[in-house]
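>>> Below is the sequence, then the predicted model.
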Amino acid sequence: MQASPKLIFGYWDIRGLGQSIRYLLEYLNVPYEEIQYIYGGAPDFSKAAWFSVKHTLGFDLPNIPYIIDDGFQLTESHAIYRYLANKYQPELLGKTIQDKAAVDMFMSFVQDIRDGSSVYCYDTGDLDGLQKFGWEKFAQVAKFLTGKEGFIAGGLSIADFILFEHIEMFQYFLSQGDKGESLIALYPVLGDYHKRFANLEGIKEYLESDRCIKKYFCGKRAILNNN
């Protein structure tokens, strides 16, 4: 693949692991071209769109999401977050050593939320179990954010882009079923945080645009999803 003056971002045609990177690119106002690989529908849920080219693009560790920046090729989500922050706005990594540690801690914590939810979304389809898991995890997030007027590490950081998408995801899943509960209503601190992030310049415009992908939170084969 030839180098392009625009950064190239590649991922499935879903939200998934790519949505937080989209938020970051939009916030940083980085000109980019997105290549969306079509994730097939039922019953086959074909991944051929990606797997047919996966080993032809020259990546050291072929995977998606990926970016290609003036010929530099990079995969793995957390590496992409850090690369973009280092290049365009290093303070998004945290300003002090303590802030940087808090960012790393929270990124790992939110990744645990994602990994833990996958069992319910893909394997069991247990909505009650997913909701219970979500309440437990976000009670900890709400406690952590209580008393903070800004973001996770005081100032905005790459961890906030990931957390916002997970609040979006669980706000949807917790509203399903008989109870129809609202994560951001039950925890006003999360509601304030969600609103604060959604109104950031670049994010607000993206969320309101036709380019913002509304679904799917998980791969299309997931039992629990925003179909």
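Nice, thanks for sending it over.

>>> From here on, just use CA atoms for contacts and neighbour counts.
Noted.

>>> what residues are up against the nearest residue to Leu183 once chain neighbours are set aside?
Spatial nearest neighbour of Leu183, excluding adjacent residues (CA to CA, 6 or more residues apart in numbering): Gln171 at 5.3 Å. Neighbouring residues of Gln171 by CA atoms under 8 Å, 6 or more residues apart in numbering: Ser182, Leu183, Ile184.

>>> for the helix or strand where Leu24 lies, packing partners?
Secondary structure assignment for Leu24, by DSSP states H and E: helix 19-28. Packing partners of helix 19-28 (3 or more CA pairs under 8 Å, 6 or more residues apart in numbering; DSSP states H and E): helix 77-88, helix 158-174, helix 203-207.

>>> Against that first model, consider the following:
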Amino acid sequence: MPADSQIHVEVIRSAVAAEETAKVCRRPGATLGYWAIRGLGSPLRLLLHYLQVDFVDRRYVQGDYDAEVPYSRDAWLSEKHKLGLDFPNLPYWIENGNDERGRERRVRLTETLPIMRYLCRRYGERAERTDAAKAFRLGVDDAQVDMLANVSMDVRHAMSRCFYSSQNEQQAVHAYQEGIVPKLVLLESYCRRHQVAVRDEQAPPRPFLAGTQVSYVDLFLAETLDQLQACIPNALDAFPHLSQLRSHVWNLERVQQFLASELYIASPANNRVAFLGSSSQLPPPSKLPSLQLPRETVDGAHQAVAQSYRIGEG
């Protein structure tokens, strides 16, 4: 981030008084609200860092199993319906200020992808260095990028079902096989057909999903895949193109800066109520920090990928 960029992290651990919530609604500048985890918040934090946007990162903490109210969400619920949001949810984006003509600007948004698209439209051009990148604005006007973003969100939803709905290792492995693998296969096959992130000196360089320019979906998907790997370390073993795409994004200078900043949360990926990848102090087997897939499960994913390659080449 530039030296003059201003990021402030607020950690909310308990119910919030109404007057404090009112201040959040009125204060100048921008506020991102989400849980104090990676989840859907980390792709937004990454994008905001990439775009060099000043904002307050408001993080809500979920209680643990041994709290007076187990897994309490009071920190968030106490102000959920008091922030002026049309569809109250996390993440949210609140922005108060003036536009280029001095007119009042008041933005209240929820849902991850609409927030990402708004940020790219508003800040994408100023953050880039080349004319081509300025015109591209991280792909916000590209229908192909939007399609890939929605498919990538399907991966995120499948991950959430695996992490939060599973109650034991067997259920988590099944959720990976039946929910996550089919979504990853679709993206892996797309990358192969379009030569995305290939290791071939004879092929034209296409390091990112939309070509040579990084898009908001590259940031979203790379962070999502990294969370998947943090929770299931061998989850991407059968997906070479997606693994390479994640590496391409992770090696970008601004992404490296993000990973070294206070905005980046290495762990936990999920809230304490989750079976997999949370910071809950409830010991295994009730909660697992991570899960290693059986060899036969990884082999099955390899077979699904190979079949998709054959179909794509047929």
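Perfect, thanks for sending it. What you see is a predicted model, and the numbers here were worked out from it, not measured in a lab.

>>> TM-score of the superposition?
TM-score for the superposed chains, counting by TM-score structural alignment, normalised by the length of the first structure: 0.85, backed by 217 aligned residues with a CA RMSD of 2.1 Å.

>>> The residue nearest to Leu183 of the first structure maps to what in the second structure?
Matched by TM-score structural alignment, Gln171 of the first structure corresponds to Gln229 in the second structure.

>>> measure that match to Ser189 of the second structure for me?
Using CA to CA, to the nearest Å, Gln229 of the second structure is found at 19 Å from Ser189 of the second structure.

>>> swap in Ser160 of the second structure?
According to CA to CA, Ser160 of the second structure stands 22 Å off from Ser189 of the second structure.

>>> neighbour count winner among these two?
Taking other CA atoms under 10 Å, Ser160 of the second structure and Ser189 do not tie; Ser189 has more neighbours (23 against 20).

>>> excluding its backbone neighbours, what's nearest the residue minimising distance to the centre of the second structure?
Centroid-nearest residue in the second structure, with CA atoms, centre = their mean: Pro43, separated by 3.3 Å. Excluding its sequence neighbours, the residue lying closest to Pro43 of the second structure (CA to CA, 6+ apart) is Phe220, at 5.0 Å.

>>> was I right about that neighbour contacting Gly39?
No - counting by CA atoms under 8 Å, Gly39 is not a contact partner of Phe220 of the second structure; they are 10.8 Å apart.

>>> Just give me the neighbour total for His55 of the first structure.
Neighbours of His55 of the first structure (other CA under 10 Å): 13.

>>> who's in contact with the aligned partner of Tyr120 of the first structure in the second structure?
Per TM-score structural alignment, the equivalent position to Tyr120 of the first structure in the second structure is Cys162. Cys162 of the second structure sits next to Gln171, Ala172, Ala175, Tyr176, Gly179, Leu276 when contact means CA under 8 Å, 6+ apart.

>>> quick one: Cys162 of the second structure from Val155 of the second structure, how far?
11 Å.

>>> Counterpart of the residue nearest to the centre of the second structure over in the first structure?
Per TM-score structural alignment, the equivalent position to Pro43 of the second structure in the first structure is Ser20.

>>> and what of Tyr65 of the second structure?
In the first structure, the residue matched to Tyr65 of the second structure (TM-score structural alignment) is Ala42.

>>> Tell me how far that match lies from Asn199 of the first structure.
Distance, Ala42 of the first structure to Asn199 of the first structure, by CA to CA: 36 Å.

>>> Of the two, give the one with the bigger neighbour count.
Asn199 (12 against 9).

>>> Translate the more buried one into the numbering of the second structure.
Aligned by TM-score structural alignment, Asn199 of the first structure pairs with Asn251 of the second structure.

>>> Also His78 of the first structure?
Structural correspondence for His78 of the first structure with respect to the second structure (TM-score structural alignment): Leu113.

>>> Can you name the next helix or strand after the helix holding Leu24 of the first structure?
Using DSSP H and E, the helix or strand that follows helix 19-28 of the first structure in sequence is strand 32-37.

>>> corresponding residues in the second structure for the helix or strand following that next one?
For strand 32-37 of the first structure, the succeeding helix or strand toward the C-terminus, using DSSP H and E, is helix 48-51. Under the alignment (TM-score structural alignment), helix 48-51 of the first structure falls on residues 74-77 in the second structure.

>>> How far off centre is that stretch?
With CA atoms, centre = their mean, to the nearest Å as the basis, stretch 74-77 of the second structure stands 21 Å off its chain's centre.

>>> Mean deviation, it versus the first structure?
Averaged over the aligned pairs, stretch 74-77 of the second structure sits 0.6 Å from the first structure after superposition, using mean CA distance after the TM-score superposition for the first structure.

>>> Could you count how many residues lie near Pro31 of the first structure?
Per other CA under 10 Å, the neighbour tally for Pro31 of the first structure reads 11.

>>> where's the aligned partner of it in the second structure relative to Asp146 of the second structure, distance?
With TM-score structural alignment as the criterion, the equivalent of Pro31 of the first structure in the second structure is Asp54. From Asp54 of the second structure across to Asp146 of the second structure, the span is 25 Å (CA to CA).

>>> that older thread, how about the match of Tyr65 of the second structure: what's its closest non-neighbour residue?
Spatial nearest neighbour of Ala42 of the first structure, excluding adjacent residues (CA to CA, 6+ apart): Arg221 at 7.2 Å.

>>> For the aligned partner of that neighbour in the second structure, which three-state class applies?
Aligned by TM-score structural alignment, Arg221 of the first structure pairs with Val273 of the second structure. For Val273 of the second structure, the secondary-structure state derived from DSSP: H, G, I helix; E, B strand; the rest coil is coil.

>>> Can you report how many residues neighbour Val273 of the second structure?
By other CA under 10 Å, the residues close to Val273 of the second structure number 22.

>>> can you pull out the helices in the stretch 51-200 of the second structure?
Ranges of helices in the stretch 51-200 of the second structure, per DSSP state H, counting those that start in this stretch, are 74-77, 112-127, 131-136, 143-160, 169-175, 181-193.

>>> who's in contact with the third one?
To tie it back to what came earlier, the one meant is helix 131-136 of the second structure. Residues from elsewhere that reach helix 131-136 of the second structure, judged by CA under 8 Å, 6+ apart: Gly124, Glu125, Arg126, Ala127, Glu128, Gln213.

>>> In the contacts of Cys162 of the second structure, find the pair that's most separated.
By the measure CA to CA, Gly179 and Leu276 form the most distant pair in the contacts of Cys162 of the second structure, at 15.4 Å.

>>> Name the residue in these two with the higher neighbour count.
Remark: of Gly179 of the second structure and Leu276, Leu276 carries more neighbours, 30 against 20, as counted by other CA under 10 Å.

>>> Could you report the separation of the more buried one from Glu10 of the second structure?
26 Å.
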